[in-house]
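S.K.: this one's sequence-less:
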């Protein structure tokens, strides 16, 4: 009998409840395999995201991508950007990649767990099974999160735990077969 790998909870399982809203994407579909563009070896491009239905008292947004299934004991942060103005309700594909074209002025990127600023595509170890990539948009009740570009994704997450007034998430999956 093969033992099934137990999957860790999604990243918000231990956060206080907040209002939910909707995030959709032209590039990521709920529960579906990520497209090659969102994979490190295939394009390493941040996906298009669009959101609506957030609380009216929203003053800014943050966007993250987290892999809770990474074999690290603490997951893996692929993307963390915050201080997006409340007037911004969509990011085009590639806004978090390369020269950040499409990212609004004043937005702050912190380093991902590869040590680079910006989006890092999916790259699970071969044979490790499917990994979930949780794209989350947070509605924040303040214009700035209070962190800076030298903060870690964990510090950004800490601030979001206390300052988020709404949250929307979209989960894609990706797996690299053994022997690849």
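M.R.: Looks like it came in fine. Since we're looking at a predicted model, the values are computed, not measured. Numbers count the residues shown, from 1 in each chain.
S.K.: make it CA atoms for all contacts and neighbour counts henceforth
M.R.: Fine.
S.K.: so which residue is smack in the middle of the protein?
M.R.: residue 65 (1.7 Å; C-alpha atoms, centre = their mean).
S.K.: so that residue sits right up against residue 137, yeah?
M.R.: No: in this structure residue 65 lies outside contact range of residue 137 using C-alpha atoms under 8 Å: 9.1 Å.
S.K.: same for the helix or strand that contains residue 168, what does it pack against?
M.R.: According to DSSP states H and E, residue 168 maps onto strand 164-174. Strand 164-174 sits against strand 19-20, strand 22-24, strand 131-140, with contacts defined as 3 or more C-alpha pairs under 8 Å, 6 or more residues apart in numbering; DSSP states H and E.
S.K.: against that first model, consider the following:
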């Protein structure tokens, strides 16, 4: 039985619609979105994301990518981005990595992922069964989350959960 998705144990909130030109529920990630290290030869590029249906009181967003199937006992955080202004409802492909950071609003903050970097880190599962990559957009009721970029994904996640008004996700897979 697969591990539960991270939102399955959280308080229920209204759903956002999350769409992408690059990824789809249950479909295999393109190599563009795979890590480029640890024996992987991907593009390490974050996918395009677009969302709608946020409550009127939304004051900011957070975007996360989590692998609940990683053999760590605690999953693996691939992307933790927060303090995205409420006026932003779309991120282009590559917004989470390298020189494309320039497309992010100045207020947006990357926290460390489980690779130890402050950016999107692509899929890199060990050989075997497919892993799920849960790309979640969280509509938040605060302008600023109140944590800095050195916070762990768990601390950022705690603060996201405490301030979430709505959330939605898209869950592609990847295996080697």
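M.R.: All right, it came through fine. These numbers come from a predicted model, not from an experiment.
S.K.: tell me how many other residues surround residue 25 of the second structure.
M.R.: With neighbours defined by other C-alpha atoms under 10 Å, the count for residue 25 of the second structure comes to 17.
S.K.: how about it, what's its match in the first structure?
M.R.: Per TM-score structural alignment, the equivalent position to residue 25 of the second structure in the first structure is residue 30.
S.K.: would you say its match is within a helix?
M.R.: No: the assignment for residue 30 of the first structure, made by DSSP: H, G, I helix; E, B strand; the rest coil, is coil rather than a helix.
S.K.: residue 33 of the first structure reaches residue 173, doesn't it?
M.R.: Yes: Residue 33 of the first structure lies in contact with residue 173 (C-alpha under 8 Å); the separation is 4.7 Å.
S.K.: number of nearby residues for residue 32 of the first structure?
M.R.: 12.
S.K.: what does residue 19 of the second structure give?
M.R.: For residue 19 of the second structure, the count of nearby residues is 18 (other C-alpha under 10 Å).
S.K.: check contacts around it.
M.R.: Residues in contact with residue 19 of the second structure, defined by C-alpha atoms under 8 Å, 6 or more residues apart in numbering, are 49-51, 170.
S.K.: 10 Å - rerun?
M.R.: 25, 48-52, 90, 168-170 (C-alpha atoms under 10 Å, 6 or more residues apart in numbering).
S.K.: what do you get for residue 147 of the second structure?
M.R.: Neighbours of residue 147 of the second structure in contact, by C-alpha under 10 Å, 6+ apart: 82-83, 109, 111, 155-156, 159.
S.K.: skipping adjacent residues, who's closest to residue 49 of the second structure in space?
M.R.: residue 20 (4.7 Å; C-alpha to C-alpha, 6 or more residues apart in numbering).
S.K.: same question for residue 11 of the first structure.
M.R.: Nearest residue to residue 11 of the first structure, sequence neighbours excluded (C-alpha to C-alpha, 6+ apart): residue 68, at 6.8 Å.
S.K.: do residue 140 of the second structure as well
M.R.: residue 164 (4.6 Å).
S.K.: which of the three states applies to residue 64 of the first structure?
M.R.: Following three-state DSSP, the label given to residue 64 of the first structure is strand.
S.K.: pretty sure it contacts residue 139?
M.R.: No: with contact defined as C-alpha atoms under 10 Å, residue 64 of the first structure does not reach residue 139; the gap is 11.9 Å.
S.K.: for the two, indicate the residue with more neighbours.
M.R.: The neighbour count for residue 64 of the first structure versus residue 139, taken as other C-alpha under 10 Å, is higher for residue 139 (29 against 23).
S.K.: against residue 102 of the first structure, how distant is the more buried one?
M.R.: According to C-alpha to C-alpha, to the nearest Å, residue 139 of the first structure stands 19 Å off from residue 102 of the first structure.
S.K.: can you pull out the strands in the first structure?
M.R.: Along the first structure, counting by DSSP state E, strands occupy 19-20, 22-24, 49-52, 60-67, 76-85, 90-91, 108-109, 131-140, 164-174.
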